[in-house]
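Participant: Below is the sequence, then the predicted model.
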Amino acid sequence: MNMPISARQQFAADLHAALSSRPRNISPKYFYDEIGSRLFEQICELPEYYPTRTELALLQKYGREMAECIGPHAQLVEYGAGALRKVRLLLDHLREPEAFVPVDISGAHLLAASAELGRAYPGLKIAPLVADFTQPHDLPPRRESGRRVGFFPGSSIGNFTPAEARDFLRMAAQELRGGGLLIGIDRIKEPALLHAAYNDSAGVTAAFNLNLLERARRELGAEFDPDGFLHSAFYNAPLQRIEMHLQSRRAQTIRIGETSYDFAGGETLHTENSHKYSVDGFQALAAGCGFSAGPVWSDERDWFTLLWLQAPD
């Protein structure tokens, strides 16, 4: 009988695979342990980081219209739920939602946020699901009277490669059949604005990036020079994405258990992409995965957009 792999074992396997590959890269989902989740909440409050406040303003202004798209008695599923701050601006307008199902890989953070939300909405059924939302997972059954609707804010879809984005959207189209998906995208814009958002003057994004190695030290006993890596984030214009890397300051070695990995000076571990989209380009991507385009809500500068996508019947 095969025993299920633990989250720590999966992190170890994926980190070993990342450090063994060339070029070296790892999924950004491993940013979000308890410390990383708190750091990301701090990033969202930074003056340089426009996505969160812009999206919140859109939800405040158009939340009623978005709730009309969602409809009554919905089972609302939030992918990559985090702090559950934004969903409140939808819940305030939803008509008798059947349940709210936040899905997130950071279990302690998710359960604490769900408990806090439950105190604010005592009549709402909340069913938190600790899982990697990009992989198949079991959602609670829903009643016939309502629809299952996805909520994926924060431009997190931009962390996926185009192939990964298609895989997620295809999975969501099946999971949300008969319902829809409300999703946020960060728009293509002036590179200087993007650079500032990922290289904040307070160094919080740098700490968030470097925490991935600190997590490896805490959870896996990784050995490395704590001053041996620096945060590197830049806009790759041909690929229309921000890239985040951990760059080795000099030749050095990371040890995890009995295995050693050598880094040359300047060599990097690629930790995150943040793809930027046009509305037409993203709607075309979603259409290829089974969704139909619906209403679109953007700020006056076209920096950020929330889109309604109708799932197939």
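Facilitator: Perfect, I can see it now. Numbering: from 1, shown residues only.

Participant: drop to CA atoms for contacts and neighbour counts, all remaining ones
Facilitator: OK.

Participant: ok now the longest helix along the chain, how far from the chain's centre?
Facilitator: With DSSP state H applied, the helix covering the greatest number of residues in the chain is identified as helix 50-70. Average the C-alpha atoms of helix 50-70, do the same for its chain, and the two points are 18 Å apart (C-alpha atoms, centre = their mean, to the nearest Å).

Participant: then this one, side by side with the first:
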Amino acid sequence: MLKPEPDVAPPATADPQFRADVLAGLARRPRAIPARWFYDHRGSELFEAITALPEYYPARAETAILRRIGPDLAALTGEGCAVVEFGSGSSTKTPLVLAAVAPRAYVPIDISGAFLRESARSLAAAFPQLPVIPLEADFTAPLTLPAAVAAAPKLGFFPGSTIGNLAPAAAVDLLRAMRTSLGADDQRGAQLLIGMDRIKDAETLIAAYEDAAGVTAAFNLNLLARINRELAGTVPLDAFQHEARWNDSAARIEMHLMATRAVSFVVAGLPFTFAEGESIHTENSHKYGARDARLLLRAGGWTPVREWLDDEGRFAVILAEALPPEPAP
């Protein structure tokens, strides 16, 4: 099994929001820590490794769709847009979109600054005529895009079914924040290209989040390594194990870090105790049927325009527009 790799040099100052979220999450019942804190540099590397695993079908399915739809996407988005990618990571699918729509600029946004800059340099080398303007930020709230793209129509890009990591209410809030960030209310035009995973059999879903090589386990456990490194934690990593569960009533995969024995530790000077079998809920991955996906987008202020599926119907890529709200009858 892969193990999370600790950084040699800890940062001088921990992110205060990371500290607040971890302490609140460990104190609550049931215990839960927001999934966005997975993505330090090591976590981002491990997630990219997950996307290449044989069990992890979403990455292959979405990539196959994006390879196929280039001409349709170009026709639907028009010329001269700026592509804004939310949570860009290593941007492995981005070249397919950039090649298809030939934008005037590309703005990748990610919370992991070092990983963001690495991927931005790689894309700038691959598209030497394209202005690449990385933005280190938390995109879950409305943000101000760089001035260089302020006047351009925007195509938001949110691949990987990342929207599924959020509870439906939070997903709607995020979609509304994206609408604002892309300038939809300023009459400049905005579109959103988004990936959404479909509901399917539990065996396939669990395998995608509990791979045989242990990469997803290392990704999950890296959260505890980060807590130890950045928050003066003493969490014994060998006392926790990764577990993926299918919650059918909520239509989601849940990731947990389950205590394999009773354990006590300190984080940021505060003591915590876990009983054997108690877990930290670290991530959700909601799956959507076709109507569910469209309703979610409409609730977030987006009108679906076109939808594409992979050959097996496992995954959907949807293009939506930020149209004015429909008047009530």
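Facilitator: Right, received. Where do you want to start? If you're wondering where the values come from, they're calculated on a predicted model, not measured in any experiment.

Participant: TM value for the aligned chains?
Facilitator: Scored against TM-score structural alignment, normalised by the length of the first structure, the superposed chains reach a TM-score of 0.95; 306 aligned residues with a C-alpha RMSD of 1.3 Å.

Participant: Flag every buried residue along the longest helix of the first structure.
Facilitator: Neighbour-count burial for helix 50-70 of the first structure, counted by 16 or more other C-alpha atoms under 10 Å, picks out 50-52, 54-59, 62-64, 66-67, 69-70.

Participant: for stretch 128-141 of the first structure, same thing?
Facilitator: Residues 128-134 are the ones in stretch 128-141 of the first structure that count as buried (16+ other C-alpha under 10 Å).

Participant: and the longest helix along the second structure, how far from the chain's centre?
Facilitator: Once the second structure is assigned using DSSP H, the helix that runs over the most residues is helix 215-230. Helix 215-230 of the second structure sits 17 Å away from the centroid of its parent chain (C-alpha atoms, centre = their mean).

Participant: Can you name the element that comes right after it?
Facilitator: Proceeding N to C from helix 215-230 of the second structure, the next assigned helix or strand is strand 240-247, under DSSP states H and E.

Participant: which bit of the first structure covers that next one?
Facilitator: Mapped onto the first structure using TM-score structural alignment, strand 240-247 of the second structure spans residues 229-236.

Participant: compared with the second structure, how much does that stretch deviate?
Facilitator: Following the fit onto the second structure, the mean deviation recorded for stretch 229-236 of the first structure is 0.6 Å by mean C-alpha distance after the TM-score superposition for the first structure.

Participant: Touching that stretch from outside, list them.
Facilitator: Under the contact criterion C-alpha atoms under 8 Å, 6 or more residues apart in numbering, stretch 229-236 of the first structure has outside partners 191, 194-195, 198-199, 206-207, 209-210, 241-249.

Participant: Let's see that with 10 Å instead.
Facilitator: 190-199, 203, 205-210, 213, 241-250, 252, 265-275 (C-alpha atoms under 10 Å, 6 or more residues apart in numbering).

Participant: cool, and stretch 34-47 of the first structure?
Facilitator: The contact list for stretch 34-47 of the first structure (C-alpha under 10 Å, 6+ apart) reads 30-33, 49-53, 82-83, 106-110, 154, 196-198, 200-212, 214-215.

Participant: just the buried members of these?
Facilitator: Among the contacts of stretch 34-47 of the first structure, those classed as buried by 16+ other C-alpha under 10 Å are 30-33, 49-52, 82-83, 106-107, 109-110, 154, 196-198, 200, 204-212, 214-215.

Participant: mind listing the strands for the second structure?
Facilitator: Applying DSSP state E to the second structure gives strands spanning 31-32, 82-86, 105-110, 135-136, 154-158, 190-197, 240-247, 252-259, 263-267, 270-274, 279-286, 303-309, 315-321.

Participant: Could you export those as TSV, including distance to Arg19 of the second structure?
Facilitator: Output for the strands of the second structure, formatted as TSV (distance: least, C-alpha to C-alpha, whole Å):
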stretch	distance to Arg19 of the second structure
strand 31-32	13
strand 82-86	24
strand 105-110	19
strand 135-136	19
strand 154-158	27
strand 190-197	31
strand 240-247	20
strand 252-259	18
strand 263-267	9
strand 270-274	11
strand 279-286	15
strand 303-309	37
strand 315-321	35
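
Participant: Fine, thanks again, bye for now.
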